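Enquirer: build me a model:
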Amino acid sequence: MRTKAIVIKKQQANEYDQIVTLYSEDYGTMRAMARGVCKPTSVQSMHLELLNTVEFEVIHGKSMPIISSAVMSHQHLNIKESLPKLVAVQFFTEVLDKIAFENEKDAHLWEFLNTMLVDFDDVSSDGILPLFRKHQAGFLKVLGYAPQIERCVVCSTDPMVGTERMIALSTELGGVMCADCFLAGGQGVLLEKNDLNSLIGTSLAPATKHSTLDTFFEYTVGRKISSLGFLYQVIK
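Expert: Sure thing, here's the model as predicted:
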């Protein structure tokens, strides 16, 4: 079996072998064993670096497929040489590793990941956070977790109607609540109406740290996302 993939995670299996998690064009998320990749003489080690785009072939193994050959097509060196870029991209691979099912092909997700890597490879240092927010919103849409924002998830009214400055985002219900439903006992995270655009990637305001998007992703994943905290430490 031969396909193209992006290396998103590596785990040590023993002294010389690694379990490699890849997102492939034809099979979605898959895990395979890279035999001897940690040996000093290994030819495959440079091809199977994190975030590399590779063409690889696997053969059947006892517990999981074994990578028999791998040839790198893109290294994305600008990402790897910039800590803020690297950590920003690791957010997406961390989320993907936690929620994606194995062996489910998704052409839209494959296209998103490739575009995201190219964009971060090319972006300047002052554009990292705005680009990160843009791709967070796009990632939610591709994954099918984008929140319902056109109407209140409780009463179906337009949450933008009215003079109230605040609305609430319910991660549990998957969308926004109008002020009336929130005050009537609904549970959610309060945010200003102007912040709603950040959830769909159309905000014209300067990107800031600790966005509502982060809260929504962590609820979706069901735990804290470690790369987020690290990103805000290293990004300017």
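Enquirer: please count neighbours and contacts with C-alpha atoms only from this point.
Expert: Will do.
Enquirer: for residue 9, which non-adjacent residue is closest in space?
Expert: Nearest residue to residue 9, sequence neighbours excluded (CA to CA, 6 or more residues apart in numbering): residue 21, at 4.9 Å.
Enquirer: in this structure the one you found contacts residue 10, no?
Expert: Yes: counting by CA atoms under 8 Å, residue 21 does reach residue 10; the two are 6.1 Å apart.
Enquirer: which of these two has more residues huddled nearby?
Expert: The neighbour comparison of residue 21 against residue 10 (other CA atoms under 10 Å) goes to residue 21, with 22 against 18.
Enquirer: and the more buried one, how far from residue 159?
Expert: Remark: distance between residue 21 and residue 159 (CA to CA, to the nearest Å) = 41 Å.
Enquirer: before we move on, what about residue 150?
Expert: With distances taken as CA to CA, residue 150 is found 7 Å from residue 159.
Enquirer: what of residue 59?
Expert: Computed as CA to CA, the residue 59 to residue 159 distance reads 54 Å.
Enquirer: neighbour count winner among these two?
Expert: Relative neighbour count places residue 159 above the other of residue 59 and residue 159, with 23 against 14, counting by other CA under 10 Å.
Enquirer: that one belongs to a helix?
Expert: No: under DSSP: H, G, I helix; E, B strand; the rest coil, residue 159 falls outside any helix and is assigned coil.
Enquirer: now for the closest residue in space to it that isn't next to it in sequence: which residues touch it?
Expert: Nearest non-adjacent residue to residue 159, counting by CA to CA, 6+ apart: residue 178, 4.6 Å away. Taking CA atoms under 8 Å, 6 or more residues apart in numbering, we find residue 178 in contact with 152, 157-160, 167-168.
Enquirer: top of the residues you listed by neighbour count?
Expert: Highest neighbour count within the contacts of residue 178, by other CA under 10 Å: residue 167, with 26 neighbours.
Enquirer: next, the second sequence, to be compared with the first:
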Amino acid sequence: MVIKVTGIILKEYVVGESDKFITLFTKELGKIQVGAPRAKKFDKGMASGTELFVYGEFVMTQFKHTYKLVGVEPQFTFHHLREDLMTLSYASYIAEFISEVAIEGSGNEQLLSLMLYTLHSLEKMGSEACERIRRTFEMRALGVLGFRPELDHCISCGTPTPQNPDKRYALYPAEGGIICEACKGAARVLTMSYTTWYVLHYILGAPFKTLFHFEIKPYVLKEIGNVCDTLVTYYIEKPFKTLEFIKSLENLA
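Expert: Model prediction:
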């Protein structure tokens, strides 16, 4: 059976002299593994169409749960991501994150759209915006995956969260949201400023088209980073190899 799917390449593997295997994240089928015979050696179009980050329509034959690529119609290649090592590293982290959370056989159009907007932002804004784009992606991805933190009410007693520019807020990661002073007790919490609380609201609710179009002060980015690190570790439970490489690059800078 011949099928057509829309998706993006998360991984590529060369097998032997000419064959490839690719990991696709598709709108229709979620994450799938696809064989691409002779893609590397004999077909230039197929070779370029089976590179990391290529987004487009993929035509395949399907036999049970086995897929064989027969054609690619690329729409975006994100070629400029490769012009800067730091930007490429962050883009690779986004692909690794998606590969970890994507479900085989179950599409997630929102997550696919988020990845595309994230890669476009990395390509357009460059290395100086990488950390902000990464944290924005992580927080919104958690929301898309059903792990949105509760910011508007205390997760223990339900009291509405007061909006006070002079207040610091306590996030209780183990319960997934803000906890008020009366309920906090000895719970291990992360604290954040009102500005950080406000920016998290924006990230979780903004349309994808405007999601990355904001600037924040370094202390806010640091606080958002602490929240993301804690929640990603708690919910995803996966060490990411690309983050280790990014840290090594930052140490060299």
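Enquirer: and the counterpart of residue 75 of the first structure in the second structure, what does it touch?
Expert: For residue 75 of the first structure, the aligned residue in the second structure is residue 77 (criterion: TM-score structural alignment). Contact analysis of residue 77 of the second structure by CA under 8 Å, 6+ apart lists 53-55.
Enquirer: would you turn those into JSON lines with distance to residue 239 of the second structure and secondary structure?
Expert: Converted to JSON lines, those look like this (distance: CA to CA, whole Å; DSSP: H, G, I helix; E, B strand; the rest coil):
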{"residue": "53", "distance to residue 239 of the second structure": "21", "secondary structure": "coil"}
{"residue": "54", "distance to residue 239 of the second structure": "25", "secondary structure": "coil"}
{"residue": "55", "distance to residue 239 of the second structure": "26", "secondary structure": "strand"}
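Enquirer: now do the contacts for the residue lying closest to residue 242 of the second structure once chain neighbours are set aside.
Expert: Distances taken as CA to CA, 6+ apart place residue 93 nearest to residue 242 of the second structure, at 5.3 Å, with adjacent residues excluded. Contacts for residue 93 of the second structure (CA under 8 Å, 6+ apart) come out as 240, 242-243.
Enquirer: in the first structure, which residue sits furthest out from the middle?
Expert: Most distant from the centre of the first structure: residue 163, at 35.4 Å, with distances by CA atoms, centre = their mean.
Enquirer: confirm it sits in a helix?
Expert: No: going by three-state DSSP, the assignment for residue 163 of the first structure is coil, not a helix.
Enquirer: ok, now which ones touch the residue nearest to residue 42 of the second structure when sequence neighbours are not counted?
Expert: Leaving aside its sequence neighbours, residue 42 of the second structure sits nearest to residue 18 (CA to CA, 6+ apart; 7.2 Å). Taking CA under 8 Å, 6+ apart, we find residue 18 of the second structure in contact with 37-42.
Enquirer: so residue 18 of the second structure versus residue 67 of the second structure, what's the distance?
Expert: 17 Å.
Enquirer: top of the contacts of residue 18 of the second structure by neighbour count?
Expert: Highest neighbour count within the contacts of residue 18 of the second structure, by other CA under 10 Å: residue 39, with 24 neighbours.
Enquirer: which residues touch that one?
Expert: For residue 39 of the second structure, the contact set (CA under 8 Å, 6+ apart) comprises 18-20, 46-47, 50.
Enquirer: and it, what's its match in the first structure?
Expert: Under the alignment (TM-score structural alignment), residue 39 of the second structure pairs with residue 37 of the first structure.
Enquirer: one more: residue 122 of the second structure?
Expert: Superposed on the first structure with TM-score structural alignment, residue 122 of the second structure falls opposite residue 120.
Enquirer: then residue 146 of the second structure?
Expert: Aligned counterpart of residue 146 of the second structure in the first structure: residue 144 (TM-score structural alignment).
Enquirer: how much does the biggest strand by length in the first structure stray from the second structure?
Expert: Longest strand in the first structure, counting residues (DSSP state E): strand 2-12. Following superposition, strand 2-12 of the first structure is found to deviate from the second structure by 2.0 Å on average (mean CA distance after the TM-score superposition for the first structure).
Enquirer: give me the residues contacting that strand.
Expert: Identification of contacts with strand 2-12 of the first structure by CA under 8 Å, 6+ apart yields 18-26, 48-58, 93-94, 97.
Enquirer: list the buried residues for that strand?
Expert: Buried positions in strand 2-12 of the first structure, judged by neighbour count with 16 or more other CA atoms under 10 Å: 4-10.
Enquirer: just give me the closest of those residues to residue 211 of the first structure.
Expert: Using CA to CA, residue 8 comes nearest to residue 211 of the first structure of those, at 24.3 Å.
Enquirer: output the longest helix belonging to the second structure.
Expert: Counting residues, the longest helix in the second structure under DSSP state H turns out to be helix 218-236.
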